[in-house]
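Novice: Following is a predicted model, sequence given first.
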Amino acid sequence: MALNEPFAPQSRKKVLEEMDNAFLYCFTVEAVVKILAMGFVIERNSYLRDPWNQLDFTVVCLDWLSFFLQGSYNFSILRSIRILRPLRTINRFPGMRVIVKSLLDSLPLLADAFILFLFIVLFFGIIGLQLYSGAFRQQCFCVTEGLQEADSNHPDLVKEFPSLAPYENTTTGALLPRPKGSNLTTECVEQEDGDFPGLFRPEGEERYCTESEGMGTGHCGDWEVCRPFGENPNDGVTNFDNLGWAVLLVFQVITLEGWASIMNLTRATKGIVNDLFYIGLVVFGAFFMINLVVAVLVSNFDQSSDEEAAGGGEQAGGEAKPGEPSPLGGSTGNAMGDTELQESLLADAVHAAEKTNPMYISRCFGCCRRHKKEGGPEGLREWRCSEGWADFLKCLFGEGGLFARISASAWFERFIMLVITVNTGTLAMDHWGMPVEMENFIELANFICTFIFIAEMVIKMAGLGIGNYWSNSWNKFDA
């Protein structure tokens, strides 16, 4: 397969084709012999019970399919699958086997790392969408209104500056006075493409700008204005105008492909302080995530190497593991473990039964609390009720009270996660040039989500106490 060339001599193509057919016959004979010796699929150790044989059988079948149909259809892609056959050699070399096994075992953790990577990309994409939507459209355009034609004898006269729309002259161009010390060397040409045709821009490469003052920002020259009417760079690909383009641009920055040029564009339109966005993206996206993946692979490689050295991790001497049935029919567990199991089962049964007690349903209004039953097994609880306004407040705000149980409940956490997801979705809907109705909807949705987050903070403070609430770093971040 590696010797194939598009313009190879016909004789060489014929030889390679015959060699391919010969290899096909050999591998077919190998598969048939193994099937006759091991059985096809029914027996326990039959041919198709081995994953490597499954790969080999699939390749042989696809080879024969392309062999019979090559005269009518282009099935070269099927024959290219034969390149997978050398993977069988992995099982022959212990070192390669360890590497492949560690790679396969690390897939679950790599999936978690991939989810974290998607979160980082989405997080920075939404930030870029909020900060830089439409920023790369800010470019320099020629002034085409409000110009006064100057006297032809004016000492600061620019006589060759054609294509200013109100004063277009095919011979000498517009007659414009210029400030002393200005350097006006470019012509003004009509913008033929883009969302705003009919505008005139300085000839040459687009110049990105901002109307605000700041270090590193771009500014236009004489008789030019900065307007957000230009086309986005790189044929409209480089922009933060919607979430899709923003995520793609964030991914490009993470790959470190041309990220400095994108940062310079943002600096020209928004200022040098926005370099921090790209620095953080490179640190977290490029450096942190790559090292996280490397750490996962190295950890699984070390584990696979230890298992390979220990003969697959099997225990020597045939001793039973703790908690597993022994060959004599007993268990390696002890009486203490059985007692703890019985107490746990009893506590679960009592807790399930007590939910039917009316006192359980109205325990807050009667200020009833569950306490450990004296002399009972671990996990067994009984209700102790009291009356009075002070006790009622303790039932609401104290440890184990209503607000504490609400803030610790799984349903409350799921609801807050749902609100966070909705809020993230509304932020992702923001894009450049969206209708006023959508802007109002997004603003209303963000207001509702903010109100819910404030209510969450109040509930947690009431249940945990202000001191305990602020002692948690995540709660500080939420607040």
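Specialist: Cool, the structure landed. Numbers count the residues shown, from 1 in each chain.

Novice: From now on I want contacts and neighbour counts done on CA atoms only, so please keep to that.
Specialist: Will do.

Novice: Distance from stretch 64-82 to the middle of the chain?
Specialist: Averaged C-alpha coordinates place stretch 64-82 at 38 Å from its chain's average position (CA atoms, centre = their mean, to the nearest Å).

Novice: Endpoints of that stretch, how far apart?
Specialist: 11 Å (CA to CA, to the nearest Å).

Novice: Comparison target below:
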Amino acid sequence: MSEMGLQEQPNGKRSEVPTSNGKKMAMYGGDSAMGAMPAATPPAPPRGQSGKNLVKQGTNNFQRQGTMNSMRSTASMRSTASRRRRRMDNDGDISPSGSQISFGSGMTSAREFRERKRMMKLQEEPKWPDPMMYNPRSLFLMTLKNPFRRACITCIEWKWWDRIVLLLIFLNTVQLGFLYDPFDIPEYRPDRTRADIFTYLGQTFSILFTIECAVKIIALGLIMGPKTYLSEAWNYLDFFIVIIGLLDFLPSSGGGEGESSGGGDVSSLRTLRVLRPLRAITKFPKLRFLIVLLLQCVPMLSNVMGLCCFLFFVFGILGVQLCQGVLRGRCYNFDDGVALDYLCTYGAGKVKCPDNYECLLLAENPGLGNINFDSIGGAMVTIFLVMTMEGWAEILYWIQDAYSESMFIYFVVLIFVGPIFAIQLFLVVISNKYAQTEQSLKGLEVSTVAEGGLEGGGG
């Protein structure tokens, strides 16, 4: 029977391990992860050798084999740890112990990882209220976390908020249309019930508009900051109208006996309530666009206005030189001094005075004295009436009756140069500005869409 050594494997089997002298000795492998060898049975001493030498040689072989197994086990553990570390660096997972985590290139605690994950989640979620749309503080007191301010922000962001305000403006406009009262003293009104109802309705609308203004001021702030209520120019009109509406709560007085006459001044200020329908301008973007467009056209329209004034002045001087005082002519009787009520000519006009009458320039000018060519001011007013194309034919007939039939040339040239040419320049300027603004807005929309597409594609 040959000498064989058996080594126990991790699965419980035994294997033979050769010794240095060519023999095989029995070795027992343990179940340790380090591959440590348990104590093996001593090999049988070969013939011709002493027992002491054989024991020493077997011990040396056993130590070398255990050292090699230990080195292989250590290398295997290092390789496994390296693979696990790379996998944790890629996945950001928690280590089996649960106390450490690999995040990027460093190791941090699980608590810090949970905090970082919570912060990332908060950054991904949309913040409300948006700090980019609202100032950090309103009226120096309320922050964005204030529950009352958050409630006001919820109100103004509600989609029905502006619609309800428009409905109130419409109803208030109707109420103002039925508010006419010919009696200044409330005690002498024939129908006090109807008047009182409309008065209470007006006060109710004033309260509602004041509440709307207060909610916006609390949500946005008043004036200090870039996103406040008065940072938008259109809100100045709203704020002024709301302040005027508060005059409804002041007592009015007819100036009777024992009463103050200061109520008349308040009543005159109350007429400014008719400005309330103008609040609708701030609610319609298209209407606001047109008004802004007209304001932007003012510099260019000033040039056209200068041209029109120059035409007024030139034709006015010409009219004064030709027709000064002719519209005052009336036929006066020599005997009794009675004047006829129609124009007459002092020169080459169409209308001649009858016998025993003389055309004298003593009467009043037509149009309560406003239509005349007696001075440059009156001539420019008359030319303005002609340029409006309203009643200009009657003025032409008066001049033909009083001065000459050939004055139609003056009026024809004035109409071609004025209403047909100069006045149309206003429409040309406004239409060109409108086209330029529309083109710029379309270009801005196209560029915005293109930038959004590039950002989406890059993402």
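Specialist: Noted; the coordinates are in hand. These numbers were taken from a predicted model, which means no experiment stands behind them.

Novice: what ranges do the helices span in the stretch 1-150 of the second structure?
Specialist: Per DSSP state H, counting those that start in this stretch, the stretch 1-150 of the second structure carries helices over the ranges 51-91, 110-124, 147-157.

Novice: Can you tell me the element Asp275 of the first structure falls in?
Specialist: Using DSSP states H and E, Asp275 of the first structure sits within helix 275-281.

Novice: Quick check: that helix compared with the second structure, mean distance?
Specialist: Superposing on the second structure and averaging over aligned pairs (mean CA distance after the TM-score superposition for the first structure), helix 275-281 of the first structure comes out at 1.3 Å.

Novice: For the helix or strand that that helix is followed by, give me the average deviation versus the second structure.
Specialist: Proceeding N to C from helix 275-281 of the first structure, the next assigned helix or strand is helix 289-309, under DSSP H and E. By mean CA distance after the TM-score superposition for the first structure, the fitted helix 289-309 of the first structure averages 2.3 Å away from its aligned residues in the second structure.

Novice: Run through who's touching helix 289-309 of the first structure.
Specialist: The contact list for helix 289-309 of the first structure (CA atoms under 8 Å, 6 or more residues apart in numbering) reads Val98, Ile99, Lys101, Ser102, Leu103, Asp105, Ser106, Leu109, Leu110, Ala113, Phe117, Gly313.

Novice: Map the fifth one across to the second structure for me.
Specialist: To tie it back to what came earlier, the one meant is Leu103 of the first structure. Mapped onto the second structure by TM-score structural alignment, Leu103 of the first structure lines up with Leu294.

Novice: which residues in the second structure does stretch 353-360 of the first structure align to?
Specialist: Going by TM-score structural alignment: stretch 353-360 of the first structure matches no residues.

Novice: ugh, wrong one, I meant stretch 112-120 of the first structure
Specialist: Counting by TM-score structural alignment, stretch 112-120 of the first structure sits on residues 303-311 of the second structure.

Novice: can you pull the buried residues of the matching stretch?
Specialist: Residues Val304, Met305, Leu307, Cys308, Leu311 are the ones in stretch 303-311 of the second structure that count as buried (16 or more other CA atoms under 10 Å).

Novice: Next: stretch 16-35 of the first structure.
Specialist: Asp20, Leu24, Phe27, Thr28, Ala31, Val32, Lys34, Ile35.

Novice: ok, and what's touching stretch 111-122 of the first structure?
Specialist: Outside of stretch 111-122 of the first structure, the residues within contact range by CA under 8 Å, 6+ apart are Val247, Val250, Phe251, Phe284, Gly285, Met289, Leu292, Val293.
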